[in-house]
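Enquirer: Okay, sequence plus prediction incoming.
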Amino acid sequence: MIDKDLGLWYYLTDSPGISGRLRVLPEDFEVIENASRTYSDGPYLICSLTRKNWDQHRAIKAIATGLGISHQRIGFAGTKDKRAVTTQYISIYKCTREDIARLTIPGITLTALGTSQHPITLGDLESNTFAIRIRNSSGRDLNASLDEFRKRVSQGIPNYVGYQRFGVTRPVTHHIGFEILKGDFQEAVRVMIGKPGSHMEEHEQEGRACYFETEDAAHCLHLLPPRLSLERSVLHYLVSHPKDYLGAIRQLPRTLRSMYVSAVQSWIFNTTVSMRIRDGRDLFDPEIGDRLLWPDGRTDMITYATIHAARVQVKRGRCSLALALPGGSFTPGPGTDDQNIQSVLEQQGITPDMFETVSKVLDTTFAGSVRPVIMKTDLSYEIADTDPLIRFTLLPGQYATTVLRELMKGDPLHMI
């Protein structure tokens, strides 16, 4: 049911999967961000941030609070998993090594590396390297299953946007985004605070249910546990500014605000890839009307005159078959994928001008882009105490859970 709601309708492979559980311990899921860094005199302190079992947005807020600064002065290149051990780069505006040395937050280690003239921004990374242990896997011959999958993923699997973009226990991010796009900020806040999820502790469940039913910010603020600091910041704002729902949303970090709308784009991408698979259209062999993405970011629309050359270039790995992520600049072409995207937008009551409007409202940009249909990686593994330990590296915007979903074919709740 969760997969269906997130647009993840299919697997590409026919194997039964090895099942198992991820993140039994945070140490089972390690992520290291890879990026080339150069340093010079400048106002931005570049740090290595290692965190264990910390949500990224809450970690950034905790660091900002510890330093006595606004969280908006902290920049990062990508969002990493919570229940994991992650290492990434961040930049902090007008912060010193001495400030960092005095900061102590359990589960967080900050190491100052140097200064720069420029902050770190979203997308400013080269790749992420993963080392992931799968516990309680099944299957008669794990080595054979892993060898078969290693060959498959080196050729390519669907480049679905993974679970963490939407949530699994509360897969609501894209639903919030839909309401924001439609300009219904009251409903967006109601879903953000109140929509229920699974595996919630009693106080969280009670607090969310209270707001979903009553929208009484003051009362629900007393019910939500302190760890839900982002939700509580929205409620605090509504207590002092009743009915200013847009203002409440704007209290959230800009990266989080933009994530709601980008989750809509991600859902549309997943759904369109699934529609292509459903209709028996190849993910590796382009058709007339398909889009191509080149390494330099250039895109082309395949025509009758270019179809032969396009198939040669895709086969040689010089470009990728891609789908549009609709935004304010989206104009559907004649291809089947673009027509499917347009159909999905119409079914959801979304128009391209809504992306332009919300860009101004949220002070961010949703112009649209393109995303490759397939993802590839070189995967290695070892069996340690009957548990597979899998290592691979992915490009920015690709999800480890997408790789593992295709391999495990298990319960999504076992992958968070």
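Expert: Sure, I can see it.

Enquirer: C-alpha only now, for contacts and for neighbours.
Expert: Noted.

Enquirer: Are we agreed that residue 211 is in a strand?
Expert: No: read with DSSP: H, G, I helix; E, B strand; the rest coil, residue 211 is helix and lies in no strand.

Enquirer: which residue is nearest the centroid of this protein?
Expert: For the chain, the residue nearest the mean C-alpha position is residue 165 (3.4 Å; C-alpha atoms, centre = their mean).

Enquirer: For residue 28, see how far away that residue is.
Expert: From residue 165 over to residue 28 the distance is 20 Å, taken as C-alpha to C-alpha, to the nearest Å.

Enquirer: can you check residue 374 too?
Expert: According to C-alpha to C-alpha, residue 374 stands 26 Å off from residue 28.

Enquirer: Kindly report the same for residue 160.
Expert: Relative to residue 28, residue 160 is positioned 23 Å away (C-alpha to C-alpha).

Enquirer: So which of these two has more stuff around it?
Expert: Using other C-alpha atoms under 10 Å, the more surrounded residue of residue 160 and residue 28 is residue 160, with 27 against 18.

Enquirer: hang on, that one is in a helix, isn't it?
Expert: No: secondary structure of residue 160 (three-state DSSP): coil, not part of a helix.

Enquirer: distance of it from residue 371?
Expert: Taking C-alpha to C-alpha as the measure, residue 160 falls 10 Å from residue 371.

Enquirer: Same check on residue 10?
Expert: 18 Å.

Enquirer: which of the two has more neighbours?
Expert: Per other C-alpha under 10 Å, whichever of residue 10 and residue 371 has more neighbours is residue 371, with 22 against 15.

Enquirer: from what I can see that one touches residue 299, true?
Expert: No: contact between residue 371 and residue 299 fails when scored by C-alpha atoms under 8 Å: they sit 10.4 Å apart.

Enquirer: joint contacts of the two?
Expert: residue 293 (C-alpha atoms under 8 Å, 6 or more residues apart in numbering).

Enquirer: before we move on, the earlier item: contacts only, for the residue nearest to the centre of the chain.
Expert: Taking C-alpha under 8 Å, 6+ apart, we find residue 165 in contact with 173, 263, 266.

Enquirer: Use this one as the comparison:
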Amino acid sequence: MPLASEAWLDRYIGMNYYITDCEGIDGKVKQNLEDFIVEEVLIDGQVVPTSITGKPLPRIVGKPGPWVWMIIEKRGIDAITLSLILSRKLGVSPRDISFGGFKDAVAVTSQIVSVRGISINDVPSDFGRDIKVLSAVGMDRAFITGNIWGNEFTIRVRNIDISKRDSINCVVNQLMERGLPTYYGYQRFGLKRPNSHVIGRHIILGEFESAVSELLAHAYPMEPPRIREIREFIARTGDYSKALELMPRGYRYYPERAVLRQLSSNPRDFVNALRKLPRELLILYVESYQSYLFNLALSERIGRGLPINRALPGDMIALLDEHGLPTKHVIYVNESMVDKVNELIVKGRAIPIGHLVGYNTKFPPGPQSDIEIDVLKREGVDLSMFRVKSIPELSIKGSYRSLSVKPIIININLVGNELNIVFRLPRGNYATALLRELMKSKQPEIDFT
């Protein structure tokens, strides 16, 4: 039987099972920002380093054009906040800012960010003590997701249970054999406020008042007491004007303040209140719900004892490119070809996939589609709902995602009761999915913050 998670947060975001059945080593991550280092890996294999690891800067040849590529190191800042800070300080629209992927907020991270409409002379050496610019170069195009392979993680897990140290090799060996589930990790949904998917579900269902209520008035236990009091005040009184006075200023509570400002003058205008948020954030809410549905379906597949790194008749696979990343070439696997397909998977040339559902999703007959359809039925969601009529720009067609990935373990070092691990994952994958298998925390909302 697959090992079920005992953590409420895991179940809340759809990660119901582990793929490994070894004991967890417990422990805590992110006790310091330096315990969790994320460095972007470019498609050519070059690493975009932080100042901590001492790796050389990548060699990037600039080209004349309207963009500037900056290598940015940030500490304890999420991607949306980074975009808002750069927009304000450089005097450009957030739409003129582009990056290859989101990075962990509670971490030290490095990545390339491109900005249109500025020159290198406009770029300061830092944007405050938590955002440094390590280098900058002019370029003729934006930096996009296709420019990166993935990320290299340098992570320290403190206070592990030394009596269970043999579980480290057990977990790693099973992950190599069974594949690491490509769950969307905690940071996709939030640790202190794990509700981005809840807001997204309300948007999909057209429940805009409920979406606003979840954003403003639902207090979570891990939030600061003062913020919980303000949220409870909103839930109790609906006094948006007073709540705007009470809500702290600053980037962290920018979404709440933007929505409260609109509701202060138009208390029932929930759609336009949401529209006051950056489009990127609204899309993130909807995609978080899409991610939650994927997690549920992947959990169900694991729970049924079906493989995630091997194809079954009726599954779909994606061919992998020369970098080992999924292409758009999707193949439906029938009985006659399943053995050849699995040979391709073993050779690292293909991978089983599942749907990231949207209004254009088509379900071919097969075990994965059956699971996904069951998940949608339980959620009371129809594919047509992913056309968001009141906010059309939030509509999503749907796509695919690999069911598993094989992590590249670079180094594992155990010193006393601290585990130091360095590994790489292709873009779109979460380090916490691997750490979760190692630690098997019963309180990830505490152990991962």
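Expert: It's in. Worth saying up front: this structure is predicted, and the values here are computed from it rather than measured.

Enquirer: Out of the contacts of residue 165 of structure 1, which is nearest to residue 203 of structure 1?
Expert: residue 173 (21.2 Å; C-alpha to C-alpha).

Enquirer: Alignment lookup: the closest one to structure 2.
Expert: Residue pairing (TM-score structural alignment): residue 173 of structure 1 is matched to residue 196 of structure 2.

Enquirer: so how many other residues sit close to its match?
Expert: That count, for residue 196 of structure 2 with other C-alpha under 10 Å as the rule, works out to 25.

Enquirer: Return the residue of structure 1 aligned against residue 367 of structure 2.
Expert: Counting by TM-score structural alignment, residue 367 of structure 2 lines up with residue 336 in structure 1.

Enquirer: equivalent range in structure 1 for the longest strand seen in structure 2?
Expert: Ranked by number of residues, the top strand in structure 2 under DSSP state E is strand 148-160. The alignment of strand 148-160 of structure 2 onto structure 1 (TM-score structural alignment) covers residues 125-137.

Enquirer: Return the distance of the matching stretch from the chain's centre.
Expert: A distance of 15 Å separates the centroid of the chain from that of stretch 125-137 of structure 1, by C-alpha atoms, centre = their mean, to the nearest Å.

Enquirer: So which bits of it are buried?
Expert: 125, 127, 128, 129, 130, 131, 132, 133, 134, 135, 137 (16 or more other C-alpha atoms under 10 Å).

Enquirer: just checking, what packs against the longest helix along structure 2?
Expert: The longest helix of structure 2 (DSSP state H) is helix 279-303. Judged by 3 or more C-alpha pairs under 8 Å, 6 or more residues apart in numbering; DSSP states H and E, helix 279-303 of structure 2 is in contact with helix 196-204, strand 350-356, helix 367-379.

Enquirer: 6 Å - rerun?
Expert: Applying 3 or more C-alpha pairs under 6 Å, 6 or more residues apart in numbering; DSSP states H and E, one finds that helix 279-303 of structure 2 contacts helix 196-204.

Enquirer: Measure the mean distance from the helix or strand that comes right after the helix it packs on to structure 1 post-superposition.
Expert: The helix or strand immediately downstream of helix 196-204 of structure 2 is helix 208-217, counting by DSSP states H and E. Its aligned residues in structure 1 lie a mean 1.3 Å from helix 208-217 of structure 2 after superposition (mean C-alpha distance after the TM-score superposition for structure 1).

Enquirer: Tell me the residues of structure 1 aligned with helix 208-217 of structure 2.
Expert: Helix 208-217 of structure 2 maps onto residues 185-194 of structure 1, going by TM-score structural alignment.

Enquirer: Distance from the matching stretch to the middle of the chain?
Expert: On C-alpha atoms, centre = their mean, the centre of stretch 185-194 of structure 1 falls 20 Å from the chain's centre.

Enquirer: Which residues outside it are in contact with it?
Expert: Stretch 185-194 of structure 1 is contacted from outside by 176, 179, 180, 208, 209, 211, 212, 245, 246, using C-alpha atoms under 6 Å, 6 or more residues apart in numbering.

Enquirer: In terms of distance to residue 95 of structure 1, which of the residues you listed ranks first?
Expert: Residue 95 of structure 1 lies nearest to residue 246 out of the contacts of stretch 185-194 of structure 1, by C-alpha to C-alpha, at 31.1 Å.

Enquirer: and the residue in structure 2 that the closest one lines up against, what does it touch?
Expert: Using TM-score structural alignment, the partner of residue 246 of structure 1 in structure 2 is residue 271. Not one residue lies near residue 271 of structure 2 by C-alpha under 6 Å, 6+ apart.

Enquirer: I'd guess residue 271 of structure 2 is in a helix, am I close?
Expert: Yes: assigned with three-state DSSP, residue 271 of structure 2 falls within a helix.

Enquirer: Now do it against residue 117 of structure 2, distance only.
Expert: Applying C-alpha to C-alpha to residue 271 of structure 2 and residue 117 of structure 2 gives a distance of 31 Å.

Enquirer: With residue 64 of structure 2 instead?
Expert: Here residue 64 of structure 2 is placed at a distance of 12 Å from residue 117 of structure 2 (C-alpha to C-alpha).
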